[in-house]
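# here you go, sequence then predicted model.
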Amino acid sequence: MAVIYGICHLADIKNAGSIVWQTILYFFIISSVAISIGFIFGIAIQPGSHTGIQIVKTKVILPSRFEINDSSLSSVIYRNRYAIFLIASIIIGICMNLSKRRKSFLNILDKGLVIFYHIIKYLYIILPVIIFCNIAYGISVYGINTLLPLSKVVGTAYLADIAFIFGVLGLVSYIFKFNLLKFLVSIKEEIILVITTSSSKTAFPIIFDKMESEGYSKKILRFIIPLGYNFNLAGACIYISVACCFLIQFYNISLSLNDYLWLFVIISVTSKTASGVPGSGFLALIFTLNRFGKIPANDIALLYSVDRFMNEARSVTNFIGIAVSGAIISKINQPVEKNAP
């Protein structure tokens, strides 16, 4: 819905063509840098080496009705469902943008987004139960001694996120003469909301009003920010790359440069599925492992037991990265918007 919402606002932007290319280039560069930072910190700190955690042999047996036949059409659709949804959203958004009833569609989308986020807000009531189950399962299977070694991977993800926010985004802000610290202070309420809910999307409805009140272009923000929630998830990119490094080191797997490049490409794609309710980043990690095929997912519950702690960091990083992208592209094109007839 966010993708359709963003594309539908293209008609409101005078220099839409140049903004589209700026957005694509910006999202591609930032996402690539985020993945690289995750690899750099994961390889440098080595959170998965010498953990002392004993690999537990667990066997999960699913009922036959849940078995997936890889050769069936339904299986192919299921494995690629997120890519199908994204492509369908883009097509629908373009069709709505060209329709004469475009304004009616936008009104429906506005109301739909409000209803959706009200539902999500009440779903957060069960979050403490989910967190309890995550940690309890990990401790029951691997023992309480696993928490200390796993804190290393949590710390690695946090350090990588901090380096990205104040290093990469700080450099980008300096290049475009944009005061990052002042901007972060101006959206501190939204950042706190993201931290408390562990989801970047809880601040989606209110970030528009906040940034528009700060003087950023409403038309550009309504295009950039919704798309950013699917294509500019820097926190998810960092989390998945750090988690993959942890598992590679945990299993002592030897990978070639080509393997890392292929993993880089896979993360670039699967990270786009990490936008949603809390924990969607962990699902994106599972998709990554399944696609890559060279990292076992047998002990993925190890990371699941501490995923809640990393979820806060990646949600905040996602949100800040999205907000900064809207601010910078709006700043670049603001003179054009003001001078447009």
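Done, it's in. Numbering: from 1, shown residues only.

# going forward, measure contacts and count neighbours with C-alpha atoms only.
OK.

# show me what contacts residue 114?
residue 205 (CA atoms under 8 Å, 6 or more residues apart in numbering).

# what about it, which helix or strand?
helix 102-123 (DSSP states H and E).

# burial measure for residue 140, as a count.
Residue 140 sits with 9 neighbouring residues when counted by other CA atoms under 10 Å.

# adding another structure so you can compare the two:
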Amino acid sequence: MQAIKKSLFLQVVIALILGCLVGFFFPQFSKEFQVLGDAFVKLVKMLIAPLVFCVVVLGIYGAGDLKKAGKVGLKTIIYFEIMTTIALLMGVAVAYIFKPGAGMHIDVHSLDAASLTKYNENVHAVSNFPDFFLNLIPQTAIGAFTGAEVLQVILFAIIFGIALSQLPSEVKDPVASFIDKISQIIFKMMGLIVKLAPIGVFGAVAFTVGKYGLASLMNLGYLVVLYYACVIFFVVVVLGGILRLFGFNIFKLIGYLKEEILVVLGTASSDSVLPQVMKKLTQLGIKNTTVSLVVPSGYSFNLDGFSIYLTLAVVFIAQATGTALSFHDLIIILLITLFTSKGAHGIPASAIVVLAATLNSFPAIPAVGLVLILSIDWIVGIIRAVSNLIGNCVAAVVIGAWEKDLDFERAHQVLNNPELVKQQVQEIEATETVASPALHFPIAKDLN
């Protein structure tokens, strides 16, 4: 019992099992538990905007050299674009090789488009470049924090951080100290909320099993199986291969992040683990200035699993509805998805919304075909969120190594013995009550 009390990992595992059992044996009753999962995710999203603002501003301030911060940002965007392109191409390739929609012969006139109404409300946010560009800019500074668009918060935080860094020390240092103290409160709040993760996971899993049946967690058709296999291949081979170039093992990194990954598996949302992931990456030996720039921006610009699903689903709908696609059509779809895959974070049911925007930009494929994949969105969203999370963690390692902001010796020590690191962190937190999570994540020099 003591081990369960101390381990969030074990608590979430138990919650997953209980959620499956309750959903299976009491399907009608379990549907009422949806509120628990939704409430947990909503609590987390409540703190995302101020959290991102604090870590980005303090990251720029802590970098000191704006040229250095700009170079990190440029390399980050280049890396994100390369990985997104690979993911989009993989989705198209898998769809054409395995043809998950071939032979379905769906009559689009038989599909009920009414179920798509609620998703079309947000399509304008990602439908074309002018709208996307203007949507980066909030109506007001306060509006960046009251909306759901994290890119607006990042833009405001970058401008704020750059301006702060250019002020005299007697002005910028007290402001940075104040933001640092605010960030400590936010991280403490997030820590309290994360303790509720098992409850959120239980509610989300019980609801899903109760509504769709236990089979919904195991077998939702060829498309789901194909997508899961494709994502696993991408994580193990593509991301694993990139990490291997720097001397790291993808399985050790996944093991190091097992608690966070399990929470994401249960909630189908990576928002809930943002602060813990950033803290763990800094404990891994990556400078917190790099982590604070790479990870928050990755939540909008580096959605690997999301990108794979985007092109796979588009081609699947084309195959299912008998829409022939030429090579020229595929090039256009790739160009469209390179754009629409950005900024999906913060949009409710983002995959369906972005797919609707993509199909609206390419009318040859009937947008009503989205009805075909509505029922599997949650189940594919699980692995989608996990792969997005792992992709961003790999990005932080790669950019850290690229910029020489990674302590390789420390990283190997952490990955080879993560339990020792956890023990060291607990000892530090017990003795250093005034440490700041934002500016002073435990790093190599603190833990050695």
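Looks like it came in fine. Note that the structure is predicted; figures quoted are calculated from it, not measured.

# TM-score for the pair, please.
Overlay of the two chains. TM-score (TM-score structural alignment, normalised by the length of the first structure): 0.79; 321 aligned residues with a CA RMSD of 3.7 Å.

# still on that earlier bit, which element follows the helix holding residue 114 of the first structure toward the C-terminus?
Beyond helix 102-123 of the first structure toward the C-terminal end (DSSP H and E), the next one is helix 127-142.

# what is the helix or strand following that following helix packed up against?
Using DSSP H and E, the next helix or strand after helix 127-142 of the first structure towards the C-terminus is helix 147-163. Applying 3 or more CA pairs under 8 Å, 6 or more residues apart in numbering; DSSP states H and E, one finds that helix 147-163 of the first structure contacts helix 16-45, helix 234-250, helix 307-339.

# that older thread, tell me which residues in the helix holding residue 114 of the first structure are buried?
Of all the residues in helix 102-123 of the first structure, those buried under the rule 16 or more other CA atoms under 10 Å are 102, 105-106, 109, 113, 117, 120.

# what's the answer for stretch 110-129 of the second structure, then?
Within stretch 110-129 of the second structure, the residues that count as buried by 16+ other CA under 10 Å are 116, 119, 122-123, 125-128.

# just the residues contacting it, thanks.
So stretch 110-129 of the second structure is contacted by 131-132, 135, 339-340, 343-344, 347, 349, 352-354, 356-358, 360-361, 368-371 (CA under 8 Å, 6+ apart).

# can I get the buried residues of stretch 110-129 of the second structure in JSON lines including distance to residue 300 of the second structure and secondary structure?
Below are these laid out as JSON lines (distance: CA to CA, whole Å; DSSP: H, G, I helix; E, B strand; the rest coil):
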{"residue": "116", "distance to residue 300 of the second structure": "24", "secondary structure": "helix"}
{"residue": "119", "distance to residue 300 of the second structure": "19", "secondary structure": "helix"}
{"residue": "122", "distance to residue 300 of the second structure": "16", "secondary structure": "coil"}
{"residue": "123", "distance to residue 300 of the second structure": "16", "secondary structure": "helix"}
{"residue": "125", "distance to residue 300 of the second structure": "13", "secondary structure": "helix"}
{"residue": "126", "distance to residue 300 of the second structure": "12", "secondary structure": "coil"}
{"residue": "127", "distance to residue 300 of the second structure": "16", "secondary structure": "coil"}
{"residue": "128", "distance to residue 300 of the second structure": "17", "secondary structure": "coil"}
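
# in the first structure, which residue range corresponds to stretch 374-385 of the second structure?
Mapping stretch 374-385 of the second structure onto the first structure (TM-score structural alignment) gives residues 304-315.

# go on, stretch 73-87 of the second structure?
Using TM-score structural alignment, stretch 73-87 of the second structure pairs with 20-34 in the first structure.

# average gap between that stretch and the second structure?
Superposing on the second structure and averaging over aligned pairs (mean CA distance after the TM-score superposition for the first structure), stretch 20-34 of the first structure comes out at 0.7 Å.

# can you pull out the residues in contact with that stretch?
164, 224, 228, 231-235, 237-238, 268, 325, 329.

# tell me, how many neighbours does the equivalent of residue 48 of the first structure over in the second structure end up with?
Alignment note (TM-score structural alignment): residue 48 of the first structure maps to residue 101 of the second structure. Per other CA under 10 Å, the neighbour tally for residue 101 of the second structure reads 21.

# thought residue 101 of the second structure was touching residue 314?
No. Residue 101 of the second structure lies out of contact with residue 314 (CA atoms under 8 Å); the separation is 10.2 Å.

# out of the helices and strands packed on helix 147-163 of the first structure, deepest packed?
Burial of these is given as mean neighbour count (mean count of other CA atoms under 10 Å); helix 234-250 ranks first at a mean of 28.

# tell me what the helix or strand following that helix is packed against?
Next helix or strand after helix 234-250 of the first structure toward the C-terminus (DSSP H and E): helix 257-270. Applying 3+ CA pairs under 8 Å, 6+ apart, we find helix 257-270 of the first structure packed against helix 16-45, helix 234-250, helix 280-292.

# can you put those helices in a markdown table and add distance to residue 53 of the first structure?
Shown next, in a markdown table, are these (distance: least, CA to CA, whole Å):
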| stretch | distance to residue 53 of the first structure |
| --- | --- |
| helix 16-45 | 17 |
| helix 234-250 | 9 |
| helix 280-292 | 20 |
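
# to residue 333 of the first structure, which of these lies closest?
Closest to residue 333 of the first structure of those is helix 16-45 (CA to CA; 7.7 Å).

# got the angle between that closest one and helix 234-250?
30 degrees (axes from the mean of the first three to the mean of the last three CA atoms, to 10 degrees).

# ok so, going back, can you list the helices and strands packed on helix 147-163 of the first structure in JSON lines and add distance to residue 177 of the first structure?
Formatted as JSON lines, these follow (distance: least, CA to CA, whole Å):
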{"stretch": "helix 16-45", "distance to residue 177 of the first structure": "16"}
{"stretch": "helix 234-250", "distance to residue 177 of the first structure": "21"}
{"stretch": "helix 307-339", "distance to residue 177 of the first structure": "9"}
